[in-house]
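Q: I need the structure of the sequence given here:
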Amino acid sequence: METLNPFDDENQPCYILRNAEYQYSLWPDFSAIPAGWASVFGPAPRGQCITWLEQHWQDIRPTSQRRA
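A: Below is the predicted model of the structure:
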């Protein structure tokens, strides 16, 4: 039996996490938030999280590179 990766599961509720460099991550809601990351959106369906990312994360470079 094939196991679905939770990051590929359209029905998996997710969070949007942000680190100190203002980089974002799509994170499944059943998994503990890793150190150095904070929730900024969710939990919400994966599609809503992706829409949030598309609207709020226009520059994927870390903050330290944007300042340079």
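Q: contacts, neighbours, all on C-alpha from now
A: Fine.
Q: Check which residues of the top helix by length along the chain are buried.
A: Selection of the longest helix in the chain by residue count, based on DSSP state H, yields helix 46-56. For helix 46-56, the neighbour count (16 or more other CA atoms under 10 Å) marks Arg46, Gln48, Cys49, Leu53 as buried.
Q: check contacts around Gln12.
A: Pro6, Pro28, Asp29, Pro45, Arg46 (CA atoms under 8 Å, 6 or more residues apart in numbering).
Q: May I see these organised as a markdown table, with distance to Ala20 added?
A: Listed next are the contacts of Gln12 as a markdown table, based on distance: CA to CA, whole Å:
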| residue | distance to Ala20 |
| --- | --- |
| Pro6 | 25 |
| Pro28 | 20 |
| Asp29 | 20 |
| Pro45 | 25 |
| Arg46 | 23 |
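Q: one more to line up against the first:
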Amino acid sequence: MSEQHDEQTSYRVVLNDEEQYSIWWTSRTLPDGWHAEGTEGTREQCLTRINELWTDLRPLSLRRRMNTTTTAA
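A: Okay, here's the model as predicted:
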């Protein structure tokens, strides 16, 4: 069964433990490992919010590792 998504579809901004962002339909259960950021709205609104939040595309574990290496040097 395929679900149709259009301008009326409501989305939410989600992120995982590595602080990687995505959007997900509000009508569907989030996949394991992802949780809601708090923003819901149109696809465009959610993508705009992600652009505001996700300024460093490196996964959290890489940023931490690079920060530790830089601090130890």
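Q: Need the TM-score from the superposition.
A: After superposition, the two chains reach a TM-score (TM-score structural alignment, normalised by the length of the first structure) of 0.77; 64 aligned residues with a CA RMSD of 1.9 Å.
Q: re the thing from before, now, of the contacts of Gln12 of the first structure, which are buried?
A: Buried among the contacts of Gln12 of the first structure by 16+ other CA under 10 Å: Pro28, Asp29, Pro45, Arg46.
Q: Export those residues as JSON lines, with columns for distance to Gln65 of the first structure.
A: Shown next, in JSON lines, are those (distance: CA to CA, whole Å):
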{"residue": "Pro28", "distance to Gln65 of the first structure": "28"}
{"residue": "Asp29", "distance to Gln65 of the first structure": "30"}
{"residue": "Pro45", "distance to Gln65 of the first structure": "31"}
{"residue": "Arg46", "distance to Gln65 of the first structure": "28"}
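Q: what's the closest of those to Glu21 of the first structure?
A: Pro28 (20.7 Å; CA to CA).
Q: Now which residue in the second structure aligns to the closest one?
A: For Pro28 of the first structure, the aligned position in the second structure is occupied by Trp25, per TM-score structural alignment.
Q: Please, where are all the strands along the second structure?
A: Per DSSP state E, the second structure carries strands over the ranges 11-16, 21-25, 34-41.
Q: List the contacts of the match of Pro28 of the first structure.
A: Per CA under 8 Å, 6+ apart, neighbours of Trp25 of the second structure: Thr9, Ser10, Tyr11, Arg12.
Q: what does Leu15 of the second structure give?
A: Residues in contact with Leu15 of the second structure (CA under 8 Å, 6+ apart) are Tyr21, Ser22, Trp34, His35, Ala36, Glu37.
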